[in-house]
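*Asks:* With the sequence up front, the predicted model follows.
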Amino acid sequence: MTPQALADRQHIQDLLVRYCHALDERDWPGFHALFTADARLDFRAFGGPAGSAAELADYLAGVLASMRGCQHTISTSRVDLDGDEARVRTAAQVMMVSAGPQGQDHVLFAGLWYRDHLVRSPGGWRIRQRTQEYAWTHNLPPSA
């Protein structure tokens, strides 16, 4: 593996981690900085929309505002580099705390895969396309 490929992989991993932190910190400017201007996101696997990064940020802000807490984590990324583009499949786990019927904490878990098409830009690697794939859920409330 070349030094450039190793550096690219590290930058890509950092991009994916920054996505998790942007969501958990509700850092919407940081969220937008992760994507190309023409990025398309598809979150329909969990009942969300498909659309631009701005449209998904609005949707996610609403979802996260209703949560008492959340934590997004990723692991086991498979990165296929091809020059200034990369295809990445990453396992993700999301833990969220919402209010239960009597006001108590209700903790739910979701497992998913992110399928990403990344491109190298003047500002570094960015997500051009992100699709969620359903893997599993645990302890969803009846209304979900």
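*Replies:* On my side now, so go ahead.
*Asks:* contacts and neighbour counts: CA atoms only from here.
*Replies:* Will do.
*Asks:* Contacts for the lengthiest strand in the chain, please.
*Replies:* Ordering each strand of the chain by length in residues (DSSP state E) puts strand 105-121 first. Applying CA atoms under 8 Å, 6 or more residues apart in numbering, the contact partners of strand 105-121 are 84-100, 125-141.
*Asks:* Can you name the next helix or strand after it?
*Replies:* strand 124-138 (DSSP states H and E).
*Asks:* Can you name the residues in contact with that next one?
*Replies:* By CA under 8 Å, 6+ apart, the list of residues contacting strand 124-138 reads 11-12, 15, 33-36, 38-46, 108-120.
*Asks:* longest helix anywhere in the chain?
*Replies:* For the chain, the helix with the greatest residue count under DSSP state H is helix 3-24.
*Asks:* Could you check the angle that one makes with strand 124-138?
*Replies:* 50 degrees (axes from the mean of the first three to the mean of the last three CA atoms, to 10 degrees).
*Asks:* what angle do helix 3-24 and strand 105-121 make?
*Replies:* 140 degrees.
*Asks:* Put this next to the previous one:
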Amino acid sequence: MAPAISDHELIRNCIARYCIGVDLKDWNTFSSAFLDNGKVDFPGPGGLVEGVTAITATVQGMVGNLQTQHALTTQLIEVTGEKTASATTYCTTEIFGVGEDKGKRVTSWGLYQDKLVKGNFDGGDDWKIAERIATLAAPLMGDLSLLSK
């Protein structure tokens, strides 16, 4: 018998799917973090994006051919109801250039404020992000020319 997994652990895994999906460019893993009608409010020109297909396309456009590595750190998860939760997660993202931009790097510090919903997804109970607000916690550091390509 498989060990029971707590709601907190399922929520942590959901939030991690976003990061791992981006870093590995595994867009199925990435999109599995969101409800079909999920929303993300990105900082800057990204703005509010609605629907998992649009969210995925937006992030694909943001990362392009760049390599990324997300590191999730401080986190507070609050289960607010039988099927609802909120989470605040700090994230440091390293963005690396490739090809002619190899050696260039940008560091981003931010936080994700998520509203999550529990449901039966793909045959089992799990959590998905219904709404995310992504916020920069500090100015970007590094070679910002990397982001203008």
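*Replies:* Noted; the coordinates are in hand. Quick caveat, the model's predicted, so the values are computed rather than measured.
*Asks:* before we move on, the earlier item: buried set for the longest helix of the first structure?
*Replies:* For helix 3-24 of the first structure, burial by neighbour count (16 or more other CA atoms under 10 Å) applies to 8, 9, 12, 13, 15, 16, 18, 19, 20, 21, 22, 23.
*Asks:* Can you tell me which of those residues is closest to residue 79 of the first structure?
*Replies:* The nearest member of the buried residues of helix 3-24 of the first structure to residue 79 of the first structure, counting by CA to CA, is residue 9 at 7.2 Å.
*Asks:* show me the contacts for that closest one.
*Replies:* Applying CA under 8 Å, 6+ apart, the residues contacting residue 9 of the first structure are residue 79.
*Asks:* Quick check: it vs residue 77 of the first structure, distance?
*Replies:* Separation of residue 9 of the first structure from residue 77 of the first structure (CA to CA, to the nearest Å): 10 Å.
*Asks:* Tell me the secondary structure of the residue sitting furthest away from the middle of the first structure, please.
*Replies:* Distance to the chain centre peaks in the first structure at residue 102, reaching 30.7 Å (criterion: CA atoms, centre = their mean). Of the three states, residue 102 of the first structure takes coil under DSSP: H, G, I helix; E, B strand; the rest coil.
*Asks:* Identify the residues contacting it.
*Replies:* Residue 102 of the first structure neighbours (CA under 8 Å, 6+ apart): none.
*Asks:* My guess is residue 22 of the first structure contacts residue 30. True?
*Replies:* Yes: between residue 22 of the first structure and residue 30 there is a contact under CA atoms under 8 Å: 5.9 Å.
*Asks:* For stretch 18-32 of the first structure, give the distance from the opening residue to the closing one.
*Replies:* 11 Å.
*Asks:* so residue 57 of the first structure touches residue 27, yeah?
*Replies:* No: using CA under 8 Å, residue 57 of the first structure makes no contact with residue 27, being 9.8 Å away.
*Asks:* From residue 71 of the first structure, how far off is the nearest residue to residue 99 of the first structure once chain neighbours are set aside?
*Replies:* Nearest residue to residue 99 of the first structure, sequence neighbours excluded (CA to CA, 6 or more residues apart in numbering): residue 105, at 5.1 Å. Going from residue 105 of the first structure to residue 71 of the first structure by CA to CA gives 15 Å.
*Asks:* Right, I'll leave it there.
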